[in-house]
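Visitor: My questions concern the predicted model and sequence given below.
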Amino acid sequence: MSSGLELFDRVRRHAQAAPDRIAYVELAGGRTITYAELVDQVVSFSHESHGEVVPLRSANRIGFPIEYLTWLTRGRTVFPISIELADIEVASLQRQTSELRADGCMLLASSGTTGVPRIVCRDARSLDAVSRNMVDAIGFTPDDHVLAAVPLTHSYGVEHGLLAPLWAGSTVLLVDGMDWPVITRALRDVTIFPAVPSMIEMLAGSADGSLTMPKLRSVYSAGGPLPRAVSDCFSDRFGHRVGQVYGMTEIGSVTFNDPSREPFDPGSVGRPMNNVSIRVLDDGEIIVSAPSMLSSYVNDGTSVIDGHFRTGDVGHLDEHGRLTITGRVRLLIDTGGLKINPLEVESVIGLHPDVRECVVVPVKQSETVQRICAVIVARNASAPPSTESIRAFAKERLAAYKIPRLVQFRASLPRTATGKLQRHLVEVT
C-alpha cells in the first residue's frame, strides 16, 4: 500500500468518525473543507495529468491537499514546487523528472553544494514514517488547530501542515504568505504553531499589545538557528517556551525539543524521534539514519555512510541525548526560512557579460534573518555594470528571494596561493 493510500485511509476514518470536522480553513478568504468533503473531492477529482510525475505549484490553498491526496492515491508521484521559483527554474526541474518512473512518492527540490538544486525522492515508507513520528513526538490530535504559515511546497511545510495533521485528524489553518494581520488574528485559536525563526522574532518584537495566544499548547521552530535571545523574548512575552525541530528535505523531521519535557534547553534541537539514529563524526559533522530518509536523489547519488545521511551540519549530543547544532559544513544561507545556495546564485551572475567573477555572501539583517550580497569583479573596472542591471539579469533566471539585495564591486577576490577562493575573507562594506 502506498503512503498516499494509507494516509487517505486515515482521512477516510476521520471523515467517518466526524464528517463535519473541519480539515482546512483558508484564513484570508474564509473557505473551509470538512473531512467528509475532502474525501469526496479526492474521490471525484476528474482532472487528468500527463506523465508519472505531477507538479504541484501552489500557494497555501485548499486545492493543494486535495490534489496531493488525489495523485498519491492514484499511484502518481507528486512534486510540490515553490511558487517563488522563476519559470526557467521550474522548467529545469520538470525536464529532470519528465522520464522518471516512481510509484506513489513525493519529490522535493533541495539546495545542494554543487550550485544546482537537487531533487529528493521520498518514498511511501518515508512519508508514513515521518507522519507517525511527528504525531507521536509533537502530539497532534483531532482537537488541534494547526497554523500552516510555512509553504506546503517545502518539506517542513508539507510535513507539519499536511502529513501530520491529516494523520491525526487535526484542523489546519492555511495562511498564504507572510500575512501578519491574518497570522496574528489566527493565533487566538491556534493550538499548534510550526514556525520559522523569523516568525518567532517578529512576534516577540511586535508592537501589538493585544496579541495573545490563549489556546496555544505547542510552538516550535525549524528551518534555521533560533537564537537564545529571540526564544527567551518570545517566552517572556507570551508565556510559552519555544521548542525546535531539526530536519531537512532529505531526511524529514528527525528531532523534537519538547518544551514540556525537563530538562529543557532552548538552544537544543532535541532528541531523536522514533527509530532515528544520530551520530557525530570526528570532525563534528552530524549524520542521520531515519525511516523518513530519502530513497535517492533524481539522477544523482546520495551522501550516505553506513546507512547514515551526511547532513552537512556540525554539532554535538549531550548526556541527555539532545542534539545541538553549532555550525554548517555546507554553504547554504538562511534568509528567514528560505535557503539560498550561494554557488547557484554565483553561477547565474557569472553569466552576465560584464562580470568576470562573483561571490555571494550573507549579510546579517537581524538575529534570525540574513540577506545576500553579490561581491563582483567587473570585466572592465572603469565601467562596471550597474546594480540594477545585475539584479535584472538575476531576476530573469532566479526566484525573487535569491536575487541579491546588495551588489558591491572589488578589484579582486581573496584567494589562496593555489587559487582557491577564501569566502571567509570577503567583507561587505
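Guide: Right, received. Where do you want to start?

Visitor: Going by C-alpha atoms from here, please, whenever you check contacts or count neighbours.
Guide: Will do.

Visitor: can you list contacts of the helix or strand harbouring Ala374?
Guide: Assessed by DSSP states H and E, Ala374 sits inside strand 370-378. Residues from elsewhere that reach strand 370-378, judged by CA atoms under 8 Å, 6 or more residues apart in numbering: 333-336, 346, 354-365, 384-385, 402-413, 428.

Visitor: Go again with 7 Å.
Guide: Contacts of strand 370-378 from elsewhere in the structure, counted by CA atoms under 7 Å, 6 or more residues apart in numbering, are 334-336, 354-365, 384, 404-412.

Visitor: Give me the buried entries from those residues.
Guide: 334-336, 354-363, 404, 406-407, 409 (16 or more other CA atoms under 10 Å).

Visitor: what about His154, how many neighbours?
Guide: 20 (other CA atoms under 10 Å).

Visitor: List the contacts of Gly327.
Guide: With CA under 7 Å, 6+ apart, Gly327 has these contacts: 313-315.

Visitor: okay, now the one to match up with it:
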Amino acid sequence: MTESEPTPVSFGRRISDLAAERPEAVALIFEPRPGGGRARVFSWADVERRSLQIAGLMHRRGVGQDAMVIVGLPNSPEHVFASLAAWKLGAGVLPLRWDLPEWERNRLIEVVKPRLVCGDWNEIPAARLSRVQLAASTEAPAEPLEDRIADPARAIASSGSTGLPKIIVKPGPGQGVPGAESGPFERDPEKAARSELVLSPLYHTNGFFIAHAALFGGDRVVLMERFDAAQAVDLIERHRIQNVTMVPTMLQRIARLPDLETRDFSSIEFVLQGGATCPGWLVRRWIELVGPESFVMSYGSTEGIGLAMISGAEWLDHPGSVGKAQDSEVRILDESGRSVSIGVIGEIFMRPTTDDAPGFEYVGAAPPKRSDEGFTSVGDMGWLDEGGYLFIADRRQDMIISGGANIFPAEVEAALSEHPEVFDCVVIGLPDEDWGHRVHALIHPRDADRPPSNTELRAHCRARLAAFKVPKAFEIVEHLPRTEAGKLNRSGLVTERSDETP
C-alpha cells in the first residue's frame, strides 16, 4: 500500500485544530517595548477565540472570500489576530506600516482597493476597524466559521531603497501541510513546540512570514513591539528562545552590547540572517556567540524567485558568500543578457527548480527583468565562484560610478562598520562635476559627544579599501532614518544633499 499524500490545511483551520489539541498551551507572548507595561500571554484557545471575534467584525463590514484586507497596525497581538481572522473568512492579507506618509498610504489603497483596513487611518475609501474597535471586541461572539481558503492569501508592500512603493502579491492558496519544512526550519509535529522570537516589524516579509509560519507549525511566538537590542537578549534568556531571524542592523546592535560575553545563548538552535549582506567581522562575532552550525545566512527576496543559504561553518571556508542556491538555479548575466565568467560581477538572475514553487505578481509597478530562459532579477549584483557559491556585491541602483570606476556601497559600509566608534553608517553617491559622483559616508557615531574624526575614518578605510573607494567626505549625523526593518531610502538621502557644495 502506498502512503497517501498529506492533506493541506487552511491557515484558519490550522489555528482551530491547534486550539482543540492544546487549548491551554501558550501560543503567543507579546512583549511591549521597555517601560511599556507587562507582557500579554495568549493560549491557543485565546488565539482562536480572538481571531473568530475579529472575523465576525470583519464579516459584518463585507469581508468574505477573495477580498483583500489591509492590516496597518504596529506589532501587537491584534495584528496577528486580524490576519488570522481575514484568512478564516477566505480573504487575503496585506500588512502595511501604520505610520505611512499620507501620499504613500493613499496610493497603495487606491491600487489595492481593499474591502477593509485595520488601523487608525482616517478619510480612506474603505471600511475601517480601528485599534480601539479591535481591542473592544473581547466580549464579542466567537462563532465558528465554515473553512475557507484564501487565494491569494498574502501580499507584501516593498519600496527597497528607492522609496517608490509596489505591492508583491503571492498567488496561491492560504494552506500548508503541518510538520512540513517551512523556510530553514523543519517542524516535526512529534517534537515539543519551539520558541520563536519575532523582532522584525510585521509589515515586513521577515516578521510577517516568520510569525505566521511559526504559529502554523505549532510553535510558541514571542513577538516584540519594537526591536531593542538589550531587550532582545533579555527575551532570549527569559523565554529560552530557539529560533530568531534578524537583519544585519539588528545583529550589529546586539553584537555591540557591552555585557554580551556574560549572556546566555545556549538555547539558540538557529539564528537566521537575511535582508542584506552581513559584514565579515559580524558573521565571525555571531559564530562565536552561538556556534558555526547555529548561525545561518540567507539570500532571497520577497518575490521568492530563488534562495541561497550557508551555515557559519561553511561560511568559514567561503567567507563573504551567501551560499549555494537551494531548490533554485542562479545565473550571473551582463547587460546584454549573456553569462559572465566565474568571479566576474554581473546581475543576479534566479529561477526555482521545484514544480510547486509559487509565483508572484507586481501591483502598481512594472514587472522585473526576466531572461529568455525564465530567470528573474530583482536588481542585485554579484558573482559566482568555481564551486557555485554566490557572493553579493550590491543593488545595481545603489552602485556608485565615480571617475569611471564602479563602487558598491555595501563594501564601503562593511569596512566602516568595523570601526568600534561607528554605531551605524550608510554610503551614497552625490553628484560631482569632476568625478561624476563622489563617495559620501553618513556616520552615526557610538558617542555623539566624541565622534571619530574625518582623519581617523579615512585612515581606517584606507587600510581596508582601494583608494578610489574611500569616501571623499564623512558626515556625522545624530541618527540614520532606518525603518524598523532596517531599510533606508537612499535616493531620499541623495536628494537632500545633491545641491550641497562638496
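Guide: Yes, it's here. Bear in mind the structure is a predicted one, so any value in this text is a computation, not a measurement.

Visitor: Show me the buried ones among the contacts of strand 370-378 of the first structure that map onto strands.
Guide: 334, 355-363, 406-407, 409 (DSSP state E).

Visitor: Most widely separated two among the residues you listed?
Guide: Greatest spatial distance in those: Asp334 and Arg356, 26.3 Å, computed using CA to CA.

Visitor: sec struct for the residue nearest the centre of the second structure, please.
Guide: Nearest to the mean C-alpha position of the second structure, by CA atoms, centre = their mean, lies Asn206 at 3.2 Å. At Asn206 of the second structure the chain is in helix, as set by DSSP: H, G, I helix; E, B strand; the rest coil.

Visitor: ok, now the one 3 residues further on?
Guide: Going by three-state DSSP, the secondary structure assigned to Phe209 of the second structure is helix.

Visitor: Trace it over to the first structure, please.
Guide: Matched by TM-score structural alignment, Phe209 of the second structure corresponds to Glu159 in the first structure.

Visitor: what about the aligned partner of Asn257 of the first structure in the second structure, helix or strand, and which?
Guide: By TM-score structural alignment, Asn257 of the first structure lines up with Ile310 in the second structure. Using DSSP H and E, Ile310 of the second structure sits in strand 308-311.

Visitor: That strand against the first structure, how far on average?
Guide: Its aligned residues in the first structure lie a mean 2.6 Å from strand 308-311 of the second structure after superposition (mean CA distance after the TM-score superposition for the first structure).

Visitor: Does anything pack onto that strand? Which helices or strands?
Guide: Applying 3 or more CA pairs under 7 Å, 6 or more residues apart in numbering; DSSP states H and E, one finds that strand 308-311 of the second structure makes contact with strand 295-299, strand 321-325.

Visitor: gap between the equivalent of Val222 of the second structure over in the first structure and Val355 of the first structure?
Guide: When the first structure is aligned by TM-score structural alignment, Val222 of the second structure is paired with Leu173. Distance from Leu173 of the first structure to Val355 of the first structure, counting by CA to CA, to the nearest Å: 46 Å.

Visitor: ok, now Asn133 of the first structure?
Guide: Asn133 of the first structure is 48 Å from Val355 of the first structure, by CA to CA.

Visitor: that older thread, just send the helices and strands packed on strand 308-311 of the second structure back as JSON lines, with distance to Leu197 of the second structure and mean neighbour count too.
Guide: Converted to JSON lines, these look like this (distance: least, CA to CA, whole Å; neighbours: other CA atoms under 10 Å):
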{"stretch": "strand 295-299", "distance to Leu197 of the second structure": "15", "mean neighbour count": "24"}
{"stretch": "strand 321-325", "distance to Leu197 of the second structure": "23", "mean neighbour count": "25"}
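
Visitor: Of these, which is nearest Glu104 of the second structure?
Guide: Distance to Glu104 of the second structure, taken as CA to CA, is lowest for strand 295-299 among these, at 27.7 Å.

Visitor: which residues of the first structure does that closest one align to?
Guide: Using TM-score structural alignment, strand 295-299 of the second structure pairs with 242-246 in the first structure.

Visitor: Run through the residues that contact the residue in the first structure that Leu390 of the second structure lines up against.
Guide: Leu390 of the second structure maps onto Leu323 in the first structure, with residues paired by TM-score structural alignment. Taking CA under 7 Å, 6+ apart as the contact definition, Leu323 of the first structure lies against 268-271, 316-317.

Visitor: ok, how many other residues are close to the closest residue to Val494 of the second structure other than its chain neighbours?
Guide: Leaving aside its sequence neighbours, Val494 of the second structure sits nearest to Leu430 (CA to CA, 6 or more residues apart in numbering; 6.2 Å). Here the number of neighbours of Leu430 of the second structure (other CA under 10 Å) works out to 21.

Visitor: What is the aligned counterpart of Val25 of the first structure in the second structure?
Guide: With TM-score structural alignment defining the correspondence, Val25 of the first structure maps onto Ile29 in the second structure.

Visitor: can you check Glu388 of the first structure too?
Guide: Using TM-score structural alignment, Glu388 of the first structure lines up with nothing in the second structure.

Visitor: again, but for Val230 of the first structure
Guide: Match for Val230 of the first structure (TM-score structural alignment): Leu282.

Visitor: you'd agree that match is in a helix?
Guide: Yes - if the criterion is three-state DSSP, then Leu282 of the second structure is within a helix.
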